[in-house]
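*Asks:* Need coordinates for the following:
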Amino acid sequence: MTYEGTAHTFGDNVNTDYITPTDYFSEPIEEIANHVFEPIMPDFHDRFESGDVIVAGENFGSGSSRETAPKALQVAGVSVIVAESFARIFYRNGVAIGLPVVICPGITDAVSQGDNVIVDFDNQTVRNETTGENLETEPMPEEIQSIYEIGGLLAHYEQHPEGLSLD
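*Replies:* Model prediction:
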């Protein structure tokens, strides 16, 4: 699986309240998706295009254990999130709903706002097409890749009720 898009960059400790502002929690997920990152990047919705890539620092997605934040990013059209590290529950929720989350040491030094990036799961690399720089991601188990390929943990379970399978 390969994802290509414009990078939208964020620093460390981007919490779920920054991703999905609490002012919109009573709204449908489609409306929440229109306001992702509003507290820290008010013009995000104006410059983001479906398929773009989120690049972030350490501890991305800290805070709430609700799936609202990764789901809103998925509904907004984020193709993949590449970060130095993720809050554990955000990472797990991303896998569960089929929103690709990739750990890539050094990503914040290698990618700037607006760069074009290619995230290649098969080769476990991120290439900054703008600068030509290549980085290796942390290895992703085949089981997690298979969950992404099917569209999330629930979709995987529907196809494999016996449990996690690589078939």
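
*Asks:* going forward, measure contacts between C-alpha atoms and count neighbours the same way
*Replies:* Noted.

*Asks:* State which strand of the chain is the longest.
*Replies:* Secondary structure of the chain read by DSSP state E shows that its longest strand is strand 2-9.

*Asks:* Tell me the spatial nearest neighbour of Gln124, not counting adjacent residues.
*Replies:* Excluding its sequence neighbours, the residue lying closest to Gln124 (CA to CA, 6 or more residues apart in numbering) is Thr137, at 5.2 Å.

*Asks:* To compare against the first, here's the next sequence to fold:
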Amino acid sequence: MASEIITGKAFVLGDDIDTDQIIPAEYLAYNPSDPEERKYFGMYAMVGVPETKCGLPKGGMKFVPEGEFKTEYTVVIGGKNFGCGSSREHAPLAIAEAGARVVVAEFYARIFFRNCVNGGYLLPCETTQRLIEEISTGDEVEVDIDNAKLTNKTNGKTYELKPLGDVKPIVDAGGVFDYARQTGMLGKKE
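*Replies:* Here you go, the predicted model:
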């Protein structure tokens, strides 16, 4: 079986990116089960991240351009304690709805990690290296999920990631309930 490889531009953030920065509370009024409203989670993803925690020049580009629903960044690189704060599952949903497919951080708030997996939104990869000092926003990167490595194609450096283990099939299935249905743990959806 071929390895899953995710390529694209990186969006680099700092430490302690919390769920209110990822998707501020004022945007939680949208209904994630309504496709016409769900896209707004992508539009407002990362609007609360202060410039001091963002790897962009002051006044630089945003994660999602003004008035758009999708980002040009496929991979989010974070520091320590990514997704801290509240338990809102809308945070990984917002990042995924914007078009990112994977977040790579030094470590996560556990509830954010579980929300990524349980909702089937994002692959939450962990690294033992401080990638926010090695990778810049806009760098072309390649994340080899099955072989647990990230390559910065802009400078040619490769970094080890921690294996995802049992969480990857759950994300691939679309979340914990879809995984349970697909594996026969739950009955078919009516």
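
*Asks:* mean shift between the following helix or strand past the longest strand of structure 1 and structure 2?
*Replies:* Note on strand 2-9 of structure 1: by DSSP states H and E, the next helix or strand toward the C-terminus is helix 16-19. Taken against structure 2, helix 16-19 of structure 1 registers an average deviation of 0.3 Å after superposition, with mean CA distance after the TM-score superposition for structure 1.

*Asks:* Which residue numbers in structure 2 does helix 16-19 of structure 1 align to?
*Replies:* When structure 2 is aligned by TM-score structural alignment, the counterpart of helix 16-19 of structure 1 is residues 19-22.

*Asks:* Then stretch 118-131 of structure 1?
*Replies:* Counting by TM-score structural alignment, stretch 118-131 of structure 1 corresponds to 142-155 in structure 2.

*Asks:* Just give me how far that stretch sits from the chain centre.
*Replies:* 15 Å (CA atoms, centre = their mean, to the nearest Å).

*Asks:* Tell me where structure 2 has strands.
*Replies:* Under DSSP E, structure 2 gives strands at 5-12, 73-77, 102-105, 123-126, 140-144, 149-152, 157-160.

*Asks:* For Asp178 of structure 2, find the nearest of these.
*Replies:* Proximity to Asp178 of structure 2 (CA to CA) singles out strand 123-126 among the strands of structure 2, at 15.9 Å.

*Asks:* Can you name the residues in contact with that closest one?
*Replies:* 101-107, 113, 116-117, 161-164, 168, 171 (CA atoms under 8 Å, 6 or more residues apart in numbering).

*Asks:* Next, the mean deviation of it compared to structure 1.
*Replies:* Strand 123-126 of structure 2 sits 0.4 Å off on average (mean CA distance after the TM-score superposition for structure 1).

*Asks:* nearest residue to Phe121 of structure 1 other than its sequence neighbours?
*Replies:* Nearest one to Phe121 of structure 1, counting by CA to CA, 6+ apart, is Met1 at 5.4 Å.

*Asks:* Give me the number of neighbouring residues for the one you found.
*Replies:* Using other CA atoms under 10 Å, Met1 of structure 1 is surrounded by 11 other residues.

*Asks:* Test my guess that it contacts Gln124.
*Replies:* No. Using CA atoms under 8 Å as the test, Met1 of structure 1 is too far from Gln124 to be in contact (9.9 Å).

*Asks:* In structure 2, what residue corresponds to Glu158 of structure 1?
*Replies:* Using TM-score structural alignment, Glu158 of structure 1 lines up with Arg181 in structure 2.

*Asks:* before we move on, what about Phe90 of structure 1?
*Replies:* In structure 2, the residue paired with Phe90 of structure 1 is Phe112, using TM-score structural alignment.

*Asks:* ok, now Gly61 of structure 1?
*Replies:* Counting by TM-score structural alignment, Gly61 of structure 1 lines up with Gly83 in structure 2.

*Asks:* returning to what we had before: compute the first-to-last residue distance for the match of stretch 118-131 of structure 1.
*Replies:* 12 Å (CA to CA, to the nearest Å).

*Asks:* what's next to it, contact-wise?
*Replies:* Against stretch 142-155 of structure 2 from outside (CA under 8 Å, 6+ apart): 3-8, 135, 139-141, 157-164.

*Asks:* again, 10 Å this time
*Replies:* Here stretch 142-155 of structure 2 makes contact (CA atoms under 10 Å, 6 or more residues apart in numbering) with 2-10, 74-75, 102-104, 123, 125-127, 131, 134-136, 138-141, 157-165, 168.

*Asks:* that older thread, buried residues in the match of helix 16-19 of structure 1?
*Replies:* 19-22 (16 or more other CA atoms under 10 Å).

*Asks:* follow-up on the earlier one: just the buried residues of the contacts of strand 123-126 of structure 2.
*Replies:* Buried, going by 16+ other CA under 10 Å: 101-107, 113, 116-117, 161, 163-164, 168, 171, out of those.

*Asks:* wait, which of the residues you listed is closest to Val47 of structure 2?
*Replies:* Closest approach to Val47 of structure 2 among those (CA to CA): Val103, at 16.9 Å.
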